[in-house]
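here is a sequence with its predicted model. Questions after.
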Amino acid sequence: MSTSQPDASASRQPEDRTTPDRLLHARTGTDVSPEDLVLASGKDLTPRNLEWARRKLAAEGPAALDKLLP
């Protein structure tokens, strides 16, 4: 009686690989708005929070969003 063994090549499917870091970024390459930064931080869109986001974007640039998101 033969037993069925999975083919060794079947276990090396592309979906089994770890995703490279270069593909795990939150931004899509578009400009980051103060609204994006406020929402990513989990805060409400208020004038005070938007001003905070404007200052943060001015100081850190689009990387400010990358620091908030995984």
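Cool, got the structure.

going forward, measure contacts between C-alpha atoms and count neighbours the same way
OK.

report the buried residues of the helix or strand hosting Glu35.
Using DSSP states H and E, Glu35 falls within helix 34-40. Buried positions in helix 34-40, judged by neighbour count with 16 or more other Cα atoms under 10 Å: Pro34, Glu35, Leu37, Val38.

closest to Asp66 among the residues you listed?
Closest to Asp66 out of those is Leu37 (9.5 Å), distances taken as Cα to Cα.

got another, please set it beside the one above:
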Amino acid sequence: MADGSPPDDGGTAGAGPKLTRVTIRKRYSGVIEGTLDGRQGTFVIQHGGSADGEDQSSDGSIVPHSGTDGRTGI
């Protein structure tokens, strides 16, 4: 879901750059290229990004302690 609604600005509208909060939920199922020593399990990736006009960037990292089964401790 991406609603694009502006966050509560605490009454400071117009005091700086426009802020927008977007919530996106993704679920992937299928084969991911590569293996983790043949171990099965799941883990959570926290993803973030920013945009400034046409300049965009994103990054992601594995949430600590989110691994299950053979991926515990990832």
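Yes, it's here. It should be emphasised that the depicted structure is a prediction, and the values quoted were computed from it without experimental measurement.

kindly provide the TM-score of these chains.
Remark: TM-score between the superposed chains equals 0.24 [TM-score structural alignment, normalised by the length of structure 1]; 36 aligned residues with a Cα RMSD of 4.0 Å.

what's the helix holding Glu35 of structure 1 packed up against?
Under the contact criterion of 3 or more Cα pairs under 8 Å, 6 or more residues apart in numbering; DSSP states H and E, helix 34-40 of structure 1 touches helix 47-60, helix 63-68.

which of the residues in the longest one are buried?
If you call a residue buried by 16+ other Cα under 10 Å, then helix 47-60 of structure 1 has these buried ones: Asn49, Leu50, Ala53, Arg54, Lys56, Leu57.

and these as JSON lines, adding distance to Asp66 of structure 1?
Below are these laid out as JSON lines (distance: Cα to Cα, whole Å):
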{"residue": "Asn49", "distance to Asp66 of structure 1": "18"}
{"residue": "Leu50", "distance to Asp66 of structure 1": "17"}
{"residue": "Ala53", "distance to Asp66 of structure 1": "13"}
{"residue": "Arg54", "distance to Asp66 of structure 1": "15"}
{"residue": "Lys56", "distance to Asp66 of structure 1": "12"}
{"residue": "Leu57", "distance to Asp66 of structure 1": "11"}
